[in-house]
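Chemist: Sequence first, predicted model second:
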Amino acid sequence: MSRLRQYFITGLLVWLPMGVTVWVLLWLLGILDGIFLGVLSAVEAMVPGLAMVAERLRHIPGLGVVLVALVILGTGLFVANMFGQWWLRQWDKIMTRIPVVRSIYSSVKQVSDTLFSGSGQAFSKAVLLQYPRHGAWTIAFLTGRPGGEVARHLDGDYISVYVPTTPNPTSGFFLMVPRADVVELKMSVDEALKYVISMGVVAPPVSAAVPGSPAEAIAPPTERSKLPLETSAADGAARSDT
């Protein structure tokens, strides 16, 4: 019985990653096809003469995925010029004037612009910090630096980090901690995510991940590797004025 159990677990470990991958791909395909069918139904309702064409398009497998991808690509090409940027600003003005939609649209837009911006610092580094108590270490991701009113209430050099939960990293905790309390890791963000999702089972290669010791976390900033968010002279002057 023990050998049968071992064989079953071994076979499960072979098929589970493939099954989850196929399930995720089918889920994404279902979402894209659903968007396509929704748009097709709206066009059919507005133009009754296209009912025959719409019925034929519904039975073409994968057409929704291709068309949605082309629409997204075309939108990117459209807003890459000045004319498209003008239309995008007009669209943003309309969306920000609708009472309920305004809060959702603005929040999602700000987060997506930060995450997908090529010049942003969001999730650019994996760091090590003590959380939720002193002596307990966890992996976090650098998301930026506190700003606005929050920065005026923080005395010292602080950074913003995101602490993901395990095994689902899409939920977690947002923390603002002193820069001197974190240790920069040499592992990539992808390797750190794999480490978190696997609950420490899939460890990054030693050559790619050389985390600092706990002593480095409490050492002065001059004795540790710097994170890529150096405080500029202008920021320092602004803080001193406040």
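Modeler: Nice, I can see it. Numbers count the residues shown, from 1 in each chain.

Chemist: CA only for contacts and neighbour counts going forward, please
Modeler: Will do.

Chemist: quick one: buried residues of stretch 149-166?
Modeler: By neighbour count on 16 or more other C-alpha atoms under 10 Å, the buried set for stretch 149-166 is A151, Y158, I159, S160, V161, Y162, V163, P164, T165, T166.

Chemist: Counting by contacts, list what the longest helix belonging to the chain packs against.
Modeler: For the chain, the helix that runs over the most residues, judged by DSSP state H, is helix 2-46. Under the contact criterion of 3 or more C-alpha pairs under 8 Å, 6 or more residues apart in numbering; DSSP states H and E, helix 2-46 touches helix 51-58, helix 63-78.

Chemist: Next up, a structure to set beside the first:
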Amino acid sequence: MRETLTPLPEPDPAGARPPPRVSKKSRLRTYFLTGIIVAGPLAITIYITWWFISLIDGWVKPLVPASYLPDHYLPFSIPGIGLVIAFIAVTLLGFLTANLVGRSVVEFGEVLLARTPVISGLYKGLRQIFETLFSANGTSFRTVGLVEFPVKGTWSVVFVSAPAGPDVQTALGEENDHVGVFLPCAPNPTTGFFFYLPRADIIEVPMSIDDAAKLVMSAGVIQPEDPQVRLQAMAASIRAAQNGQATGPEAALEASSRRQEKLVSTE
């Protein structure tokens, strides 16, 4: 008598496995962290903006007669009136300075300040700084570079400012083209070290000043990211959430558990 063999069931392919379920606790934690990521920067931005507007209003409003302020006629205070008045006043001052009459008045005032012993040096230094930072043809930080500092083999992020002046270049030697660089300290980039280096010792990096400042303030945690890569990651997270799959740390834990299950099954 011929024996009939029953075929064994074929194993389910990996793609037919249903997606792992995410617990309510994990979803709640993900939603909470997402809310913090969205609300945190927004709240801090609103707070700083409100503080700046209140500061300018406190400076400008006492200088304006009360009869010219809307607060005198309304039962409530309108924030930002002082900021608007300051903006109009500064713009009008720039317009007058660009004309011949306004330029003559400014030059006359500078002559008076130049004759004052202490104020003259302070005014000249501040004006040079403001012209460098805010002028259209100024020489503010526009390039990011890497220098070998503090020891050989370690590289630090620097902001390249301007070439060395004639006196500094002559003192350092004409054979090398020296340039001034600012080495910011982390996590506060407003403090640091300024020194001159040969241009050949600086490796320029195709990075914006904003990205470099974020890199320094975060101590390397926030890296410059391609917008396309960011959009692709966001799209992948949205698709995973729509399919009921975990993302982020939960996805890593589930992937690790699946690998362990495969190892146990093979043994």
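Modeler: Sure, I can see it. Computed from a predicted model, the values in this text were never measured in an experiment.

Chemist: Would you convert the helices and strands packed on helix 2-46 of the first structure into JSON lines that also reports mean neighbour count and distance to R3 of the first structure?
Modeler: JSON lines is the format used below for those (neighbours: other C-alpha atoms under 10 Å; distance: least, C-alpha to C-alpha, whole Å):
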{"stretch": "helix 51-58", "mean neighbour count": "13", "distance to R3 of the first structure": "49"}
{"stretch": "helix 63-78", "mean neighbour count": "14", "distance to R3 of the first structure": "45"}
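
Chemist: Translate T132 of the second structure into the numbering of the first structure.
Modeler: Counting by TM-score structural alignment, T132 of the second structure lines up with T114 in the first structure.

Chemist: Tally up the residues packed near that match, please.
Modeler: 17 (other C-alpha atoms under 10 Å).

Chemist: Verify the contact between it and A122 for me.
Modeler: Yes - T114 of the first structure lies in contact with A122 (C-alpha atoms under 8 Å); the separation is 6.5 Å.

Chemist: what separates the alignment partner in the first structure of G40 of the second structure from P169 of the first structure, distance-wise?
Modeler: Using TM-score structural alignment, the partner of G40 of the second structure in the first structure is L16. Distance, L16 of the first structure to P169 of the first structure, by C-alpha to C-alpha, to the nearest Å: 19 Å.

Chemist: Looking only at neighbour counts, state which of these two leads.
Modeler: Ranked by neighbour count (other C-alpha under 10 Å), L16 of the first structure and P169 place P169 first, with 14 against 11.

Chemist: Which secondary structure element is home to the counterpart of that one in the second structure?
Modeler: Per TM-score structural alignment, the equivalent position to P169 of the first structure in the second structure is P189. Using DSSP states H and E, P189 of the second structure falls within no helix or strand.

Chemist: Compute the distance between P189 of the second structure and G58 of the second structure, please.
Modeler: Computed as C-alpha to C-alpha, the P189 of the second structure to G58 of the second structure distance reads 29 Å.

Chemist: Ok, V111 of the second structure next?
Modeler: 31 Å.

Chemist: ends of stretch 206-214 of the first structure, how far apart?
Modeler: 17 Å.

Chemist: now stretch 155-173 of the second structure
Modeler: One end of stretch 155-173 of the second structure to the other measures 25 Å (C-alpha to C-alpha).

Chemist: Quick one: residues in contact with it.
Modeler: Residues from elsewhere that reach stretch 155-173 of the second structure, judged by C-alpha atoms under 8 Å, 6 or more residues apart in numbering: 139-150, 177-184, 196, 209, 212, 216.
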